[in-house]
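> sequence plus the predicted model coming up.
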Amino acid sequence: MSVCDAVFDQQDAEVVCRELDCGAPVQVLGAAAFDKGDTQMWTQEIQCRGNESQIHLCPKSPSYENNCSHENNIGLVCAENMKVRLVGGNNSCAGRVEVLHRGQWGTVCQEDWDMTEAAVVCRELDCGEPVDALGSAYFGQGSGPIWSRIMLCTGSESTLKFCGSVEWGFYDCDHSKDAGVICSDKKNVRLVGGNSRCAGRVEVLHRGQWGTVCHDFWDLADAAVVCRELDCGEPVDAVSDAHFGPGSGPIWVNTILCAGSESALKNCGSSGWSIHVCTHSMDAGVICSGHTPSRLVNGPHLCSGRLE
């Protein structure tokens, strides 16, 4: 959905740039600065305080009426923080380290690359603890620029861009020396068998093995915790009787007792892990609302454009 420039201000911009991990807002532009677009217009007034993590969490005025057209689409330019991704591994928490710098993805040289730097990458990507710091293009050779010869992290930084470095854009290295990382991946819950990642049979990683949860006393409070842990919006339904098909392997817990405010399922009370009297015909499931993140469209880079 496009947003009208009459209902958008600097505080709203701060939330969008934060949601997109694009730094601080640099400029808020009206009058369809990044083209008109053809999506449906947002009709409510957005009233962000500026500290929300996502724009869909901001208060909105239900009674606001406007005569906006696509001539009034809001545009936004954010500072564009450096970003990091892991490429070539078997999941998003393992792979060749690639850094977005000056609008282009490039790699990092293995020289002095160790667990200290790996810890920062894992933290930045919300991937748990570092398992290994690798060189010699372990996950295959990258392409494009090699952005840094040496990263100088202490290990406590929240993002790789806060580490010291030796000569960004220094090319005394080749892609056979690309650095890589394996992180533990702290997600201990997943939904299986649904039509999206936000719906399915609840499976929990416990003692290194994925298993299911019995549906005894399974309710919306438990579902709310799963949806929150997976960043899947609000709970729509807490289903039972193997609604998404029976799982396999261990049934890890008979009864989960969540208040609904916990950040992770393993923080909830329970009848005891590895204790159950269920079969997989009683596997619990969840349907979450999911949410569509904001995006910036038609700008010169991913941190500027028309807000949708």
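Happy to help now that I have it.
> only C-alpha atoms for contact and neighbour calcs from this point on.
Fine.
> what's the neighbour count on the closest residue to residue 155 other than its chain neighbours?
Leaving aside its chain neighbours, residue 155 sits nearest to residue 116 (4.6 Å; criterion: Cα to Cα, 6 or more residues apart in numbering). For residue 116, the number of neighbouring residues by other Cα atoms under 10 Å comes to 18.
> Three-state assignment for residue 116, please.
Using DSSP: H, G, I helix; E, B strand; the rest coil, the structure places residue 116 in helix.
> do you know how far it is from residue 158?
As defined by Cα to Cα, to the nearest Å, residue 116 lies at a distance of 12 Å from residue 158.
> repeat for residue 95
Using Cα to Cα, one gets 19 Å for the distance from residue 95 to residue 158.
> ok, the two, which is more surrounded?
With other Cα under 10 Å as the criterion, residue 95 and residue 158 differ in neighbour count, and residue 95 comes out ahead with 23 against 15.
> my guess is that one contacts residue 87. True?
Yes. Taking Cα atoms under 8 Å as the contact criterion, residue 95 and residue 87 are neighbours in contact, 4.5 Å apart.
> take a look at this one as well, against the first:
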Amino acid sequence: MNGVWGTVCDDDWDLRHANVVCRELGYSGARRATKKGHFGRGQGPVWLDDVRCTGAESSLFSCGRASSQVNDCGHNEDAGAVCTGLPIRLTNTYSGRLEVYRGGKWGTVCEERWDILEARVICRQMGYASAIRVFRARDTSPGGGPIHMTQVNCTGNEADFFSCPFNVPDKRTCTHAMDVGLECGTAHCSDC
């Protein structure tokens, strides 16, 4: 908020609120709501207190609030959410064009620097035991919408694809003819 990261107080925080947050981030919903700084104490201001969501809102900031200026919370009361669904998907179950959800829209990834290391991270994040191969748009149909990422540079050990360094593509150098895809092994991993 106002260009500064902060937290939300857990007063009256429940699954309705967590569902709004998870959907806003591109997940399908929330598995559970957390309280009392479950993921560790945050830093910065506590931006929201006494949030009142119905669960149907598209943004946490669309929810009502009992108070907007005063809060009685510290970071020992930080709210959280455990989301379900992923902000990444393949056009087929375990292979196909890669699509990522960023800025409220599904889009694609440009092929610059694309290799098996990125595929390993994605497959593991999606619950598959291995990555079989990577491919370019010429091996699958080009996507539509925005091209969100280029020059992704994973080590292969990241737990989350969005933890990998990347650049925002230049529209002159990345087109949907350069969209990437991958194929994961069909076996699921038990400790991803």
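Yep, it's here. It should be emphasised that the depicted structure is a prediction, and the values quoted were computed from it without experimental measurement.
> about what we covered before: in the second structure, what residue corresponds to the residue nearest to residue 155 of the first structure?
Taking TM-score structural alignment for the superposition, residue 116 of the first structure sits opposite residue 14 in the second structure.
> give the contact list for its match.
The neighbours of residue 14 of the second structure, taking Cα atoms under 8 Å, 6 or more residues apart in numbering as the test, are 32, 33, 34.
> the first one: what secondary structure?
Under the three-state scheme (three-state DSSP), residue 32 of the second structure adopts strand.
> tally up the residues packed near it, please.
Here the neighbour count serves as a burial measure; for residue 32 of the second structure (other Cα under 10 Å) it reads 16.
> can you tell me how far it sits from residue 146 of the second structure?
With Cα to Cα as the criterion, residue 32 of the second structure and residue 146 of the second structure are 31 Å apart.
> go on, the second one?
Distance from residue 33 of the second structure to residue 146 of the second structure, counting by Cα to Cα: 31 Å.
> same deal with the last one?
Distance, residue 34 of the second structure to residue 146 of the second structure, using Cα to Cα: 33 Å.
> and the counterpart of residue 290 of the first structure in the second structure, what is it in contact with?
Alignment of residue 290 of the first structure against the second structure is given by TM-score structural alignment, with residue 186 as its counterpart. By Cα under 8 Å, 6+ apart, the contact list for residue 186 of the second structure reads 94, 128, 129.
> reduced to three states, what does residue 186 of the second structure come out as?
coil.
> where do the strands sit along the second structure?
Remark: strands of the second structure, listed N- to C-terminal, are 7-8, 29-34, 46-52, 64-67, 80-84, 88-90, 95-102, 105-109, 131-136, 147-149, 180-184; assignment by DSSP state E.
> identify, out of those strands, the most deeply packed stretch.
For the strands of the second structure, ranked by mean neighbour count under the definition mean count of other Cα atoms under 10 Å, the leader is strand 180-184 at a mean of 26.
> what's the mean gap between that strand and the aligned bit of the first structure?
After superposition onto the first structure, the average distance of strand 180-184 of the second structure to its aligned residues comes to 0.3 Å, using mean Cα distance after the TM-score superposition for the first structure.
> so what touches that strand?
Taking Cα under 8 Å, 6+ apart as the criterion, the residues outside strand 180-184 of the second structure that touch it are 90, 94-98, 108-111, 114, 119, 123, 128-137, 140.
> quick one on the thing from earlier: any idea which of the contacts of residue 14 of the second structure is closest to residue 82 of the second structure?
Minimum distance to residue 82 of the second structure across the contacts of residue 14 of the second structure is 5.3 Å, recorded for residue 32 (Cα to Cα).
> and that closest one, what does it touch?
Residues in contact with residue 32 of the second structure (Cα under 8 Å, 6+ apart) are 14, 15, 18, 81, 82, 83.
> pretty sure the fifth one sits against residue 23.
No. Contact between residue 82 of the second structure and residue 23 fails when scored by Cα under 8 Å: they sit 11.4 Å apart.
> common neighbours of the two, please.
residue 30.
> I'd assumed residue 99 of the first structure was in a strand, is it?
Yes. Using three-state DSSP, the assignment for residue 99 of the first structure is a strand.
> gap between it and residue 157 of the first structure?
If you measure residue 99 of the first structure against residue 157 of the first structure using Cα to Cα, the figure is 16 Å.
> please apply the same query to residue 61 of the first structure.
39 Å.
> what about residue 111 of the second structure, how many neighbours?
The number of residues packed near residue 111 of the second structure is 23, by other Cα under 10 Å.
> give the contact list for the aligned partner of it in the first structure.
Under the alignment (TM-score structural alignment), residue 111 of the second structure pairs with residue 215 in the first structure. Residues in contact with residue 215 of the first structure (Cα under 8 Å, 6+ apart) are 239, 240, 241, 254, 255, 282, 283, 284, 285.
> biggest separation within these, which pair?
Comparing the members of these, the greatest separation, given Cα to Cα, is between 239 and 254, at 15.0 Å.
> residue 228 of the first structure corresponds to which position in the second structure?
Per TM-score structural alignment, the equivalent position to residue 228 of the first structure in the second structure is residue 124.
> grab the most central residue of the second structure for me.
For the second structure, the residue sitting closest to the mean C-alpha position, by Cα atoms, centre = their mean, is residue 87 at 4.4 Å.
> how about the counterpart of that residue in the first structure, nearest residue that isn't a chain neighbour?
Residue 87 of the second structure maps onto residue 188 of the first structure when the alignment is built from TM-score structural alignment. Leaving aside its chain neighbours, residue 188 of the first structure sits nearest to residue 205 (4.8 Å; criterion: Cα to Cα, 6+ apart).
> what's the answer for residue 169 of the second structure, then?
In space, not counting the residues next to it along the chain, residue 169 of the second structure is nearest to residue 150; the distance is 5.3 Å by Cα to Cα, 6+ apart.
> what sits against the counterpart of the one you found in the first structure?
In the first structure, the residue paired with residue 150 of the second structure according to TM-score structural alignment is residue 254. Residue 254 of the first structure makes contacts with 213, 214, 215, 216, 270, 271, 272, 273, 275, 276, 277, 278, as judged by Cα under 8 Å, 6+ apart.
> same deal with residue 188 of the second structure?
Counting by Cα under 8 Å, 6+ apart, the residues that residue 188 of the second structure touches are 127, 128, 129.
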